[in-house]
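S.K.: Got a predicted model here, sequence first, then my questions.
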Amino acid sequence: MLVAFLAFFAIALPDGVLGVAWPSMRLDFGVPIGALGVMLPFAVVCSMLSSSATGFVLGRIGIGWLLTVSTALAATALFIQSLAAAFWVVVAASCLFAVGSGAIDAGLNAHVARRFSARRITWLHACYGVGAACGPLIVSGTAGLGLSWRWAFGAVAAIQGVLALAFMVTARSWVAPIPAARRASDGWFPVRGAWPGVTLFAVYTGLEASASLWAYTYLTGARGLRPASAALLVSAYWLTLVMGRVALGPIADRTGARPMLLACFGGLTAGAALLFLPGRAAAAGILMLALAAAPVFPLLTLTTKDRVGAHHADRVIGFQVAAGSAGAATIPAVIGVLIGRFGADVLAPCLVVLALAATSTYLLATRSTSKASSAPSR
């Protein structure tokens, strides 16, 4: 259990490092600031492919060795980036890192969804948020010591390496269920609830990523907040997301995941609607979005087996994580294009549409599950 908490913390560290280190990195490599956009699509595709294949790999080597190998790949990639002398090396290493991190993300989520309660899975995802927040601190800390960005990547690589060793030592203790017999009729998506669930992950993660990415632009450009106040609210967004996972997990244990998820989707819609209002109401909307979003990803992961059956859960979780990566990469980019064309005001209606789409897709996924479970057996 402790290793799982540390794993969620450690795998999030690189997420917060690249964005802060990039201005210094691109000067070393002599590339424009927009070159980051060249690297990210390759990494996203590699992560999606890796996440999608995780369910199949789990059935062959087990969760312990999957995490060991994947974390070692991620550590190696970060170490290569810390020594890179050319931009193309960073791009290649980012693809290697994406393969490792995609498998870690999907593998850990599949494992905890199978074994842990709503409280524990939300707390594990809270650790991820803490790790993502600590990544920039590592970059700023090394810079404060007069060291280059390479030391930050090296430090995170070392942490990942230690984690890989921990996974290797404990590999046999990561108990996996006995795999069910594979039926000849099984495809990638053998049940009706799979496609709506996968789509839901893309829509939801796109909403969460868009709210966090464009909140500052919206608050300063459309609602006239001072830059310092807007920056404080964005920080409060992430703090609320982490604390919401800590607080709402035990409540979900008592109420059940479905009532909590329905309340959260309602909160997402209400929070997005508040962005239409001026001043403090818009600020409250940002925080409501964070609180409502807090338990959604872990609870949707936890209830995958209810939507598609335990036999298919590991494979479908892999596809859900892949879809989440795609949504987080593409939806904020599309909204960015719209903001560039129509102005920052467009964020509020976009988030309302995404919240309603996520709610509708969740209801469709659970309705499909109900119909499938009530159908007569043959």
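M.R.: Received it, and whenever you're ready, just let me know what you need.

S.K.: only C-alpha atoms for contact and neighbour calcs from this point on.
M.R.: Noted.

S.K.: Leu207 and Leu351 touch, don't they?
M.R.: Yes. Using C-alpha atoms under 8 Å, Leu207 is in contact with Leu351, at 6.4 Å.

S.K.: more neighbours, the two?
M.R.: More crowded of Leu207 and Leu351, by other C-alpha atoms under 10 Å: Leu207, with 28 against 24.

S.K.: how much space is there between the more buried one and Phe297?
M.R.: 12 Å (C-alpha to C-alpha, to the nearest Å).

S.K.: A further structure is provided below for comparison with the first:
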Amino acid sequence: MASLLLAVIYLIFVSLGLPDSLLGAGWPTMHKAFGVPSSYAGYVSMTIAFMTIISALLSPKLIQKVHTKWIVAVSISLTVLGLLGFSFSSAYFMLFLFAVPYGFGAGAIDAAVNHYVASNYSGSVMNFLHCFYGVGAVISPNIMAAALKHAQWNEGYRWTSYMQALILLVVIVSFSLWSKNEKSQKEDDSGSKGIRQTLKAPGVLSTLISFFGYCAGEATCFLWTSSYFAGTKEGLSKEIVASFASLIFGGLMLGRIVSGLVSNKLGDKKLIRFGILVEFVGILLVLASPDNYVLAAVGFVTIGCGMGPVYPGIQHMAPAKFGKKYSASAIGLQMASAYVGTTFMPMVFGQLQQIVGIWIMPWYILFFMLINFGFLELSHKQCQKRPAGV
């Protein structure tokens, strides 16, 4: 039963990844169809992420009062609605209407499932699960590429919504598997601290800034990688440009597979440090390839590999780093902080690249990599001062 539930959770992580890379993959074609500038992708992405922030901030109370299985089922249903809405959008403003369920469905499920896994499974399991997020995020740009080749961009969203609906059906069928685990989880969460108390705990605020930095760089890659190749490399077809959105996700998936194999031996701290070093190497490769799209593609895959262990590592550390009483709120705050980075920084980059040029993208990623590393190291030092047993 436990292994079956874990298999369902793996599938849930696939569903988390499916919607995230579609906008970046389809936007080089979509913005022309809507007759809007390339930078307008940032406004849609910001709306999706803003709704996710609200959902993530509500998650600590939801986790205490609502079964995780219901949070998952309702959240996936909302993303199905959002994806279908995008597929039927015939004007730019319609994207904002459907960005509301699209984004709201992501925050609570992400926080709830990450808290559940961090509290009940090893770091190895957490990395493998986030690898499956990468599976979903790699699949959808290729769905979009196939849609652009054989139909139009709308079908990319529609076909992805059908996959989400199938995963939702599996989750509903698996409801009985959650019951026993949910009971023990509710007992563990019964004395959880609120958001205000958690913000005062040592190391929490600096971790939130670090997570903001990580997700700002990650989300910029998600949204703008295809546009980077379209704007800096000549002679590439629109199908190839769309498929390049999967480079960063393929790297994330590979990085998390490797991390899952070694995380129990190295531990979260060492693994994250090594990952950030690999990310830095990837940024250097992109900077070294102004005209060579193959080397740039290798660079983005390497950036993704380096990013791979950072997100799951920070999430998995929460119960041990802050204490179990703070972990649910800490993870909810981490999700909200992450989506603040996701909301605003791709939009800021959209404006910046329109003024300076999209060639600046690797420098932008480097800036947020340094924020991620610096504040995470600061949080480790602050948490060493936490009284034992808190």
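M.R.: Structure's in. What do you need? Bear in mind the structure is a predicted one, so any value in this text is a computation, not a measurement.

S.K.: Tell me which helix or strand the corresponding residue of the second structure for Ala290 of the first structure sits in.
M.R.: Residue pairing (TM-score structural alignment): Ala290 of the first structure is matched to Gly304 of the second structure. Counting by DSSP states H and E, the element that carries Gly304 of the second structure is helix 293-307.

S.K.: Check Ala92 of the first structure too.
M.R.: helix 87-115.

S.K.: From the contact counts, what lies against the helix or strand following that helix?
M.R.: Note on helix 87-115 of the first structure: by DSSP H and E, the next helix or strand toward the C-terminus is helix 118-144. Applying 3 or more C-alpha pairs under 8 Å, 6 or more residues apart in numbering; DSSP states H and E, one finds that helix 118-144 of the first structure contacts helix 2-29, helix 149-169, helix 227-255, helix 296-302.

S.K.: how much does the helix holding Ala92 of the first structure stray from the second structure?
M.R.: Here the mean offset of helix 87-115 of the first structure against the second structure after fitting is 2.0 Å, by mean C-alpha distance after the TM-score superposition for the first structure.

S.K.: Buried ones in that helix, by neighbour count?
M.R.: For helix 87-115 of the first structure, a neighbour-count test (16 or more other C-alpha atoms under 10 Å) marks 87, 90-114 as buried.

S.K.: so it versus helix 118-144, what angle?
M.R.: Orientation check (axes from the mean of the first three to the mean of the last three C-alpha atoms, to 10 degrees): helix 87-115 of the first structure against helix 118-144 gives 160 degrees.

S.K.: centre of the chain versus helix 87-115 of the first structure, how much separation?
M.R.: In terms of C-alpha atoms, centre = their mean, to the nearest Å, the centre of helix 87-115 of the first structure is found 11 Å from the chain centre.

S.K.: OK, contacts around the counterpart of Ala338 of the second structure in the first structure?
M.R.: Residue pairing (TM-score structural alignment): Ala338 of the second structure is matched to Gly324 of the first structure. Gly324 of the first structure makes contact with 201-206 under the criterion C-alpha atoms under 8 Å, 6 or more residues apart in numbering.

S.K.: Could you check how far Gly324 of the first structure is from Phe201 of the first structure?
M.R.: 5 Å.

S.K.: do the same with Val169 of the first structure
M.R.: 33 Å.

S.K.: do Asp345 of the first structure as well
M.R.: Asp345 of the first structure is 25 Å from Phe201 of the first structure, where distance means C-alpha to C-alpha.

S.K.: Check the mean deviation of the helix or strand hosting Gly332 of the second structure from the first structure.
M.R.: Take DSSP H and E as the rule and Gly332 of the second structure turns out to sit in helix 324-355. Aligned to the first structure and superposed, helix 324-355 of the second structure gives a mean residue distance of 2.5 Å (mean C-alpha distance after the TM-score superposition for the first structure).

S.K.: Can you mark which positions in that helix are buried?
M.R.: 324-347, 349-353.

S.K.: Please apply the same query to stretch 226-239 of the first structure.
M.R.: Buried-residue list, stretch 226-239 of the first structure, by 16+ other C-alpha under 10 Å: 230-231, 233-234, 237-239.

S.K.: Repeat that for stretch 149-169 of the second structure.
M.R.: 152-161, 163-165, 167-168.

S.K.: of these, closest to Lys65 of the second structure?
M.R.: Lys65 of the second structure lies nearest to Leu168 out of those, by C-alpha to C-alpha, at 21.4 Å.

S.K.: After alignment, which residue of the first structure pairs with the closest one?
M.R.: In the first structure, Leu168 of the second structure lands on Ala164 (TM-score structural alignment).
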